[in-house]
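*Asks:* Mind folding the following:
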Amino acid sequence: MIHLQHVTKEFAPKRGLFDVSFTVEPGMVFGFIGPNGAGKSTAIRQLMGLIQADSGHATIGGYDCWNQSQDVKRIVGYLPGEINLPGDFTGEQVLHLMQQLHQSKPERQSELLEQFPFETKTKIRKMSKGMKQKLALVGCFMKDAPVYLLDEPTSGLDPLMQERFLSLVDKERQRGKAILMSSHHFPEMEKSCDRAALIKEGRIIIEADIHELVRSSRKQYTIEFGLEAQAEQFALQIGSQRFQNHVSFFTSNERTLNQIIRLLTEYDVRAIQTSADDLEHVFLHYYSEEEPS
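*Replies:* Take a look at the predicted model:
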């Protein structure tokens, strides 16, 4: 449904997109993960036909994102990373305008407002960031489009609204929607995405099934020894650091881990702890590998 093929859009060295390719199928939530300035919003703007690529090709639903941008916009629900709406409009006026533009059902708008409530008669310029974000979410999803492009969708939302948003995304996925979601908020991506791509300086450094990414991450192990002298000896043995009677190390290699476990049979070990696998560890692991030595 969403296809980027070798898309490049260079603004400056290491700024833009460079040979980016990925596909989002119907019924899939695809996570685009990276820090600010990594190229996430540039990719989404390219898909919306807001900027033209230097090279490569992007389509949504078979429509060329640049040459057939009107057809693309017709089938896409878009949530931009920065919400810019007329300050003197009320939320109610904005939603009424969106309803007319998208010819959406009033019932869907009402359902979404129950999930993401705010005072619709408040003018945009008087709204908090959270209120504006809820207004934008309602406006985006009331379109009931087959494709959603969501740029930092939970920015400004409180934890309850974030959980409701994730439930909405899961419901839309089950309805067969293709959803591309960019974020640097790891827990929400881990909970909601099927696949993910990590992007740095405009280049995808890895793309995989979200659970495969987590399983392949480098994990931290902390070992508590009965004696501080043993901890010091073991730390020297494996080339790691010691804090009192604790030694910590990182590895994703099963062979290395088994060798360390065999070494531990010679010591008085009180406890072994491992860090919980999560997407943030994956992100930091791959980013640290990419840093120059």
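*Asks:* From now on I want contacts and neighbour counts done on CA atoms only, so please keep to that.
*Replies:* Noted.
*Asks:* Now the residue nearest in space to the middle of the chain. Nearest residue, chain neighbours left out?
*Replies:* For the chain, the residue nearest the mean C-alpha position is residue 183 (3.6 Å; Cα atoms, centre = their mean). In space, and not counting its chain neighbours, residue 183 is closest to residue 152: 4.8 Å by Cα to Cα, 6 or more residues apart in numbering.
*Asks:* who does the lengthiest helix in the chain touch, helix- and strand-wise?
*Replies:* Assignment by DSSP state H gives helix 159-174 as the longest helix of the chain. Judged by 3 or more Cα pairs under 8 Å, 6 or more residues apart in numbering; DSSP states H and E, helix 159-174 is in contact with helix 186-192.
*Asks:* which of the residues in the helix it packs on are buried?
*Replies:* 186, 188, 189, 190, 192 (16 or more other Cα atoms under 10 Å).
*Asks:* Can you tell me which of those residues is nearest residue 25?
*Replies:* Nearest to residue 25, judged by Cα to Cα, of these is residue 192 at 15.0 Å.
*Asks:* Which residues are in contact with the closest one?
*Replies:* Shown in contact with residue 192 (Cα atoms under 8 Å, 6 or more residues apart in numbering): 29, 166, 169, 170.
*Asks:* to compare against the first, here's another:
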Amino acid sequence: MPAIECRNLTKYYGDVRGVEDVSFAVEDGEVFGFLGPNGAGKTTAIRTLLGFLSPTSGGATLLGHDATDPVASRRARERVGFLPGDPGLDRDRTAGAFLDHQAALRGESSRDRLVDRFGLDESRRIGDLSRGNRQKVALVAAFMHDPDLLLLDEPTSGLDPLLQEEFAALVRERVDDGASVLLSSHVLGEVAALCDRVGVLREGHLVAVESVSDLRSRGGKQVRVRVAEDVARADFERRDVMNLRVGETVSFTWTGEYDALIDLLSGYSVLDLDVVDAPLEEAFMTFYDGDVPGPAGSGNGGRSAGTRVGDAPSNAAPADATADSGGGDR
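*Replies:* So this is what the prediction gives:
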């Protein structure tokens, strides 16, 4: 049974679409990335999965428990580590007091090790901590009971590069121990480094689910070529060429077959040639061109084009929410 199974999940705030007709599964031992800009619906989906929001329609299971049933959802959350996108921590408590409260709810088998690993001073008042140190508190709370499933919403926000690497290593360790992870982010490098598959959200719709390697290949290849002759720009103005720049060096993104690229360049005396993977950003942006799509695999555009799309502000999570979010949805 998948760690998460989401079936046509829909959440509307009145006439405002949070997510619509979202279906996907996160397999045991998988790191699944939710990819999309702020406002795409990532946080709405996660909070609905956790039972903090009631779906308008559709359903989901979390570790085999019905996410729409309050009793079953609470039972599932005992084995879940949750990191909100904007942890609403009690600023008057010390970090240690907050972690004591979380430990009473779910346990703290790895607390001391994680506190030491992230260099967290538990004696300090949360309100006196920097954004990065507050994020450390939330990370320790999410991981310290060795959960079977982690739901992480923009987990590296506020962390410096060294701590981002430490976080990535921690995720890999939990997966090696059998955990599954749903990770939402708009940081493409983070997704590429950690995730096995990604679901791309656009304005509340899941427009694609594919492997990171397939996502990367969608962006094509970045080509830089220097030739002996003057370049006729018209030679390169074709469907499989994007982002064309013609100068002393010709550069472009190639989305076609290699044989066609060789044929294109065969008309010139090539002095230098460099072909590399295009940045993941270019692949990601292919999902954000054109009309608003319907669910992945369908041609349905959902509600009418006049519907305002986005996420409503999040409600307060139940008392057992790890590092309860006080911020808005993304």
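*Asks:* quick one on the thing from earlier: which residues of the second structure does the longest helix of the first structure align to?
*Replies:* Helix 159-174 of the first structure corresponds to residues 161-176 of the second structure when matched by TM-score structural alignment.
*Asks:* who touches that stretch?
*Replies:* Contacts of stretch 161-176 of the second structure (Cα under 8 Å, 6+ apart): 29, 30, 31, 118, 146, 156, 180, 181, 194.
*Asks:* The second one matches what in the first structure?
*Replies:* Under the alignment (TM-score structural alignment), residue 30 of the second structure pairs with residue 28 of the first structure.
*Asks:* That match: neighbour count?
*Replies:* 22 (other Cα atoms under 10 Å).
*Asks:* before we move on, what about residue 254 of the first structure?
*Replies:* Going by other Cα under 10 Å, the residues that sit close to residue 254 of the first structure add up to 9.
*Asks:* Confirm that residue 101 of the second structure sits in a strand.
*Replies:* No: read with DSSP: H, G, I helix; E, B strand; the rest coil, residue 101 of the second structure is helix and lies in no strand.
*Asks:* Under the alignment, what does it map to in the first structure?
*Replies:* Residue 101 of the second structure maps onto residue 97 in the first structure, by TM-score structural alignment.
*Asks:* Please give the number of neighbouring residues around its match.
*Replies:* 13.
*Asks:* Tell me the spacing between it and residue 120 of the first structure.
*Replies:* From residue 97 of the first structure over to residue 120 of the first structure the distance is 13 Å, taken as Cα to Cα, to the nearest Å.
*Asks:* Secondary structure and distance to residue 259 of the second structure for the contacts of stretch 161-176 of the second structure - can I get that in CSV?
*Replies:* Output for the contacts of stretch 161-176 of the second structure, formatted as CSV (DSSP: H, G, I helix; E, B strand; the rest coil; distance: Cα to Cα, whole Å):
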residue, secondary structure, distance to residue 259 of the second structure
29, coil, 38
30, coil, 36
31, strand, 35
118, coil, 50
146, coil, 50
156, coil, 41
180, strand, 40
181, strand, 39
194, helix, 32
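*Asks:* And the helices in the first structure, which stretches?
*Replies:* Using DSSP H, helices in the first structure cover 40-47, 69-75, 91-102, 106-115, 129-141, 159-174, 186-192, 210-215, 228-238, 254-264, 279-290.
*Asks:* How far away from the center of its chain is the longest one?
*Replies:* Yep, that's helix 159-174 of the first structure we're talking about. 14 Å (Cα atoms, centre = their mean, to the nearest Å).
*Asks:* can you check the fifth one too?
*Replies:* How far helix 129-141 of the first structure lies from its chain's middle: 18 Å, per Cα atoms, centre = their mean.
*Asks:* likewise the third one?
*Replies:* For helix 91-102 of the first structure, the distance from its own C-alpha centre to the chain's C-alpha centre is 28 Å (Cα atoms, centre = their mean).
*Asks:* Run through the strands of the stretch 201-330 of the second structure in chain order.
*Replies:* Counting by DSSP state E, counting those that start in this stretch, the stretch 201-330 of the second structure has these strands, from start to end: 205-211, 221-227, 241-245, 250-254, 270-277.
*Asks:* Now mean neighbour count and distance to residue 45 of the second structure too, for those strands, in TSV please.
*Replies:* Below are the strands of the stretch 201-330 of the second structure laid out as TSV (neighbours: other Cα atoms under 10 Å; distance: least, Cα to Cα, whole Å):
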stretch	mean neighbour count	distance to residue 45 of the second structure
strand 205-211	21	10
strand 221-227	18	33
strand 241-245	15	34
strand 250-254	21	34
strand 270-277	12	31
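*Asks:* Let me know which of those strands is the nearest to residue 47 of the second structure.
*Replies:* Per Cα to Cα, nearest to residue 47 of the second structure of these: strand 205-211, 15.9 Å.
*Asks:* Could you tell me where that closest one falls in the first structure?
*Replies:* Going by TM-score structural alignment: strand 205-211 of the second structure matches residues 203-209.
*Asks:* The aligned partner of residue 65 of the first structure in the second structure and residue 3 of the second structure, how far apart?
*Replies:* Using TM-score structural alignment, the equivalent of residue 65 of the first structure in the second structure is residue 67. Distance of residue 67 of the second structure to residue 3 of the second structure, computed by Cα to Cα: 12 Å.
*Asks:* between the two, what contacts are shared?
*Replies:* Joint contacts of residue 67 of the second structure and residue 3 (Cα under 8 Å, 6+ apart) are residue 61.
*Asks:* Of those two, which one has the most company?
*Replies:* Counted by other Cα under 10 Å, residue 67 of the second structure and residue 3 do not tie: residue 67 has more neighbours, with 29 against 22.
*Asks:* okay but that one is in contact with residue 58, surely?
*Replies:* No: contact criterion Cα atoms under 8 Å: residue 67 of the second structure and residue 58 do not qualify, at 10.6 Å.
*Asks:* Give me the spatial nearest neighbour of residue 41 of the first structure, chain neighbours excluded.
*Replies:* residue 151 (6.6 Å).
*Asks:* Which residue is the nearest non-sequential neighbour of residue 280 of the second structure?
*Replies:* residue 216 (5.6 Å).
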